[in-house]
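In: how would this look folded up:
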Amino acid sequence: MERLTRTRNTSSFEFTPTVDMQSALAMEMLDAVSFDVGYDNLLTEILSSYFIGVYTLCRILHKPKISTNPSMNIQTDRPFVVVNYDSSTLSIPMLRAIELGCTVFVVDEDATQIFLDTYIQTHDETIFRRPEKYFLLTIQSTGTVATSHLQMIKHHPTLQEIANLLIAVSNGTSIELLTHHYVGCLPGSTDLLHLDTYQPENRTFLHGNDLFPNKLDDLMGKPMRVATFHLLPWAMMRQTDDGIVRYLNQSYTIDGLDGYILIQFCLWYNCTWELTVDQKNQYGVVFANRTGNGMIGALVERKVDFAIGAVGGWYQLYQYFSFSNPIMWIGVTCLTPRPKLIASWKIIFLMFTKPVWLVLGLTFILLALFEYFLPVQTVILRKKSLSRSFLNLFGAFLLLPSDLRQGRAPEIIFSVSLLIFTFLVGYVYIGKIHSVLAVPVFEPPISSIYDLAMSNKYWNAPHEAWMYALIGSENPYIQKILSKFRATPIEALESIANIGEQAMVLAVLNYGHYMVGTWFTAENIENYRLMSENVYFEYDTAYTSKTWPMMDKFNYIAGLIRDACLYQYVELVDVYRYMNYRVQVSIEHSRDKPHNVLKPFGVDSIEGGLLLLGFGYLTAAAALVYELVSRDLKRKKIARRVAAKWKMLAHKRKNHN
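Out: The predicted structure follows:
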């Protein structure tokens, strides 16, 4: 192990006390009886040899009072934070110290118990994260007291979160330096090992061994706890006899993009995985009281150390976990309903936009009124009705022969202008509709975020985690599609896919394949078309607890796999092995345009005309019936009047006689 840890520029640290200031702070916190000069020299030697480049050192004490006669005098020029635990503050001073960047902890004997008790809770609440931490526990007692203290340390559960541990125990004449095994399985992983002996008289180490040996390169079968769930093509559990994953007391291996990393990690560092699966809740949720369900719920409750499975760097979860380096790119988009053929009768009205139709309608009405009210020379022409003017103009708009004015100059100018206008508009319409009707006409596709927002269609995903990356966006179109997002149970997704009326979420993998659920089949995938624009993209990451010491090792092995382009091979193999490849091909070609085959006119081609003709005939028939009924009622009314008058005349004649 290198004696220099990863460094940070200490010039950015606001408080950098001198050696004398640090000594004064330390001396105020320690009792002269607790520490002799041997411990001072030992700690000074260790800190100056192993931690030259650390950001901040942290001295942990537990004193009810600040001593006025301290004797500790640790010589170091590193930024030094002194934390004194007391019954009223507990982990608050420690929390502040960690936020200052503490990665090396020198813990006094009296503070060891409370430090280990609050270690996990304190780190869970911090913002500062660094997995590589070092711990120096000093035990000044001897005999049974020291033995009891060592047993407490050995059996403390927090020891499983600590890899770099050094315990200094006095034997009266020298100081024994111990560590714990860490690797392997319990209870052997907590066994204490003797590293070296420090001789205060001549300030030397008896054997000169490394006091912080590298324990992480060979974990000797140490079980690591991981949470994931069956997710194509990321994690697919497969039972095998020689697997390095234990699940339900059976041996498994894990295929998939993330499963490959897990397997390679343990093959590289000689460990095993204890798997936790919550298939029902999938990603799960985290509640405000730091409980949860699913994959991330198991991690926040520390049932596992590690969680992976196509998760991004979601801001909502950053306060709870540490995130690994980005593993691979993921694009999230949608499969939208495939554009349908437009009915022929609708095409008649789609040649012009609504504003154009409105302008043409107003123009038609104004021209008809203008022709009607335009003065004429003869009384005969003046007697034409208003309906005659509208019909005459309607024929002109349809390029039919019309009885246009041609007497005086104003009438001729009016007629010529009308002919030019109707000629231009009519032939533009005819040419456009003929060119459109020659090939099939489809609805416009949903290709972008704007199109999806304007379509007002719901888009479905099996879990709300698919929209975590969009929360907080100020884009109005993003906000609109968020209001249309639905976390649909997996059981209902296949029926929605079969109907093909709603959008379905989809992930584009780094090397061109698609993360698509089993609810898509070779039949219902033909109902969908892939959007051209991604809704968003993110990077696959892994989540760990803030104290898991193997984070840097995981980042290293994941980076090696990425740089070697092995994910491309794994993606190809697992997609071909576990997913419907016909669905993959259909999605890839879903944006292909259909062949422009000439379409012969059929009945559907004149459907619009037939509808208009039928509507006209029905209206005419209704008008005819109205006229006949009105005429019949009028005749009956006249007959009754004639009969009444005849009866009145007959009555008068009779009275006269």
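In: Going by C-alpha atoms from here, please, whenever you check contacts or count neighbours.
Out: Fine.
In: Going along the chain, name the strands of the stretch 401-550 of the chain.
Out: With DSSP state E, counting those that start in this stretch as the criterion, the stretch 401-550 of the chain has strands at 459-461, 485-487, 503-508, 514-515, 528-530, 536-544.
In: Another sequence for comparison is provided below:
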Amino acid sequence: MDSMVFLLQIILQKYMSHSYCLSIISENNVYLPTNTTSVRFGTIDLDNILATLDMGCSDFVIQVDDPIHFAIVLEKVLFLSNTRRGDRKFIFVPKRLDDSDELLNVLQTGIFTYIPNVILIVPTNKKVEADENCEDYDIVTHKFVGPYEEDIKIPIVLDRWNSCRKVFERNENLFPHDIANMYGRTVKVACFMYPPFVILNLDKQVSRNGRDGLDMRVVDELCSWINCTIEVVDVGAGQWGTVYPNATGTGVLGAVAMGKADFGITSLGYWDKPYPMMDFSAYTFLISVTNLVPKPRLLSRWELPIIAFSFPMWMVTIFSMVYSWLALVLAQHGSTNNAWLNIWRIMMAQPCKLESSWRSQFVLLGPVVTGLIINAAYSAGLSSLFTIPNYEKSIDTVEDLLESGLEWGAPDIAWVYSISSAKDERHMRIVDKFRLLTPSQLKARGENQTIALSIELLPAGCLAIGGGEAITTDILNNYQLLTEDLFFGVSTVAARKNSPYVAKLNDRILRLIEAGLLLAWDSQISLKYQDVKVKMAIKYSRNAEPPTTAPLNLVAIGGIFMILVAGIIVSFIVFLVEMAQGRQKHKKETM
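Out: Predicted coordinates:
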């Protein structure tokens, strides 16, 4: 075993000298001097391993009796830890010279299917003929690359080391899997149909792979660089989905958290709730999330007599009448005889019977002047309302939307993931107004203009509407864009936690941004796949139509006639009441 310790020191010196921290788990308490900070354990303990990971110890040397148990614990620890590394190195050392089979079984565990840097020091148990004291050790890893999933776990001998010569036979790189060439390895990508980010089931003549989209092009570009093969995992109606604390879930997020997919795409953002269970790449696109709100509708004609004055103006008018009535009552020495009727007649520009008292005549002079001004202002306002179309108040800003009480909706709760944990009042109100609705419900409420529609806008013209194809141009013609955004977000790629692909993916994304290809794709996808009528309806939704005039008709003065009819009905009821009271009084007098 001394020779094996010497071999281990050689490997550590060559491949782990720059490690920040090294974790050594040895049930034999093997002494292993290193120039790197190290933490040593005598048993497999989940809490201790988790603590070392959070301290930054990314590389491991393992010498235990049950390496399979370590692999199981490691999978749990990597899920619980807050640190993320795709380049961790693992060296398994046999506890006894006859433990070769136990070590080789480690490569068959699920966790090492996704960890590239793992080697086993396997004794050959064959004595060299020249010297019985010499021992050979094979350095073994898994294939990891290749197009066939069943071949990934196949053990491969990288090199052999002789304890007497103290040299490697082939002097190979003992950690060869640098994700530079995956030799066609299948990479599973979870997504769903959501233009312009993911477009599936295309004709092969339109798109070579039968798929396209902004996010899809990003992962396609990665695989063209590192030579991998994409397998689409269509989550369908699950859409973005959600994740649960036990690492299960639904939709795209659930597929990544449960390990059913290597990547998750389709306009994913930096969302805090799924983050503990997965990694996110550098962002690819900046997205503004906003609303399409109903255009202002024509006011009902019956409302026109009321809205000719604003609410404060109506209050001033009523106050003037009440104040004048009180003044007239005082001028008449407390008598209310005809006081209110005279004030009402004057305000309505009708003749009234003047009192002989100079005090009453002086008091009535004020209502005459006030009534003249109010009548002139009301007539002018009413005539303009009768001829020029009048609309409801326009919803232009986010504050207007919140004050209007209008709800906004989308088919998935992921639309508010980015701001669901926000603590400021504005974003909390935005989340409170959100409603989870199916595309058919969004269509029905959109036709009635009782819901604000969600929309994502990208820098170069692409857009995505919550509700998809259910939101037609007929609906959009009655909607307009807010003049400001609800909030900003980004599009990113979700990956399995501690994925070895993330570093390469980030590198590729930054190169695509530097080359300007992402913006070019934005324009290309927009021109190639998106409905021009829909885009134009949204782009020019705020172009105001010029005001038009119309001749006065019966419908326009319907509100006036409604007031007249209401007055006649009230008068008739009062007349009947007075008649009944008069008859009752006459009966009492005759008795």
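In: So after superposing, what's the score?
Out: In this superposition the chains share a TM-score of 0.87, using TM-score structural alignment, normalised by the length of the second structure; 579 aligned residues with a CA RMSD of 3.3 Å.
In: For the strands of the stretch 401-550 of the first structure, give me a markdown table that also has distance to residue 309 of the first structure and mean neighbour count.
Out: Shown next, in a markdown table, are those (distance: least, CA to CA, whole Å; neighbours: other CA atoms under 10 Å):
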| stretch | distance to residue 309 of the first structure | mean neighbour count |
| --- | --- | --- |
| strand 459-461 | 16 | 22 |
| strand 485-487 | 18 | 17 |
| strand 503-508 | 13 | 23 |
| strand 514-515 | 12 | 23 |
| strand 528-530 | 24 | 24 |
| strand 536-544 | 8 | 20 |
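In: Adding distance to residue 363 of the first structure, write these out as a markdown table.
Out: Conversion of the strands of the stretch 401-550 of the first structure to a markdown table gives the following (distance: least, CA to CA, whole Å):
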| stretch | distance to residue 363 of the first structure |
| --- | --- |
| strand 459-461 | 43 |
| strand 485-487 | 45 |
| strand 503-508 | 42 |
| strand 514-515 | 54 |
| strand 528-530 | 42 |
| strand 536-544 | 47 |
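In: how close does the residue nearest the centre of the second structure sit to residue 99 of the second structure?
Out: For the second structure, the residue sitting closest to the mean C-alpha position, by CA atoms, centre = their mean, is residue 415 at 3.5 Å. Distance, residue 415 of the second structure to residue 99 of the second structure, by CA to CA, to the nearest Å: 53 Å.
In: Map the residue nearest to the centre of the second structure onto the first structure.
Out: Alignment note (TM-score structural alignment): residue 415 of the second structure maps to residue 466 of the first structure.
In: Would you quantify the distance from that match to residue 332 of the first structure?
Out: 8 Å.
In: Which stretch among the strands of the stretch 401-550 of the first structure approaches residue 451 of the first structure most closely?
Out: strand 503-508 (11.8 Å; CA to CA).
In: Mean distance between that closest one and the second structure after superposition?
Out: Here the mean offset of strand 503-508 of the first structure against the second structure after fitting is 2.1 Å, by mean CA distance after the TM-score superposition for the first structure.
In: What span of the second structure is that strand aligned with?
Out: Against the second structure, strand 503-508 of the first structure falls on residues 452-457 (TM-score structural alignment).
In: what does the matching stretch contact?
Out: Stretch 452-457 of the second structure is contacted from outside by 287-294, 406-410, 442, 446, 463-466, using CA atoms under 8 Å, 6 or more residues apart in numbering.
In: The same query, at a cut-off of 6 Å, please.
Out: Under the criterion CA atoms under 6 Å, 6 or more residues apart in numbering, residues 287-293, 408-409, 463-466 lie in contact with stretch 452-457 of the second structure.
In: Out of those residues, flag the one nearest to residue 230 of the second structure.
Out: residue 464 (24.3 Å).
In: Distance check, that closest one against residue 554 of the second structure.
Out: 45 Å.
In: pull the longest helix from the second structure.
Out: Ranked by residue count under DSSP state H, the longest helix found in the second structure is helix 558-590.
In: Pull out the buried positions in that helix.
Out: Neighbour-count burial for helix 558-590 of the second structure flags 558-560 (criterion: 16 or more other CA atoms under 10 Å).
In: Show me what residue 523 of the second structure lines up with in the first structure.
Out: With TM-score structural alignment as the criterion, residue 523 of the second structure matches residue 572.
In: how many neighbours does that match have?
Out: Residues contacting residue 572 of the first structure under the criterion other CA atoms under 10 Å number 15.
In: Just the element for it, please.
Out: helix 566-578 (DSSP states H and E).
In: Can you provide the mean distance from that helix to its aligned counterpart in the second structure?
Out: Mean for helix 566-578 of the first structure is 3.4 Å (mean CA distance after the TM-score superposition for the first structure).
In: what's in contact with that helix?
Out: Contacts of helix 566-578 of the first structure (CA under 6 Å, 6+ apart): residue 256.
In: Sweet, I'm off.
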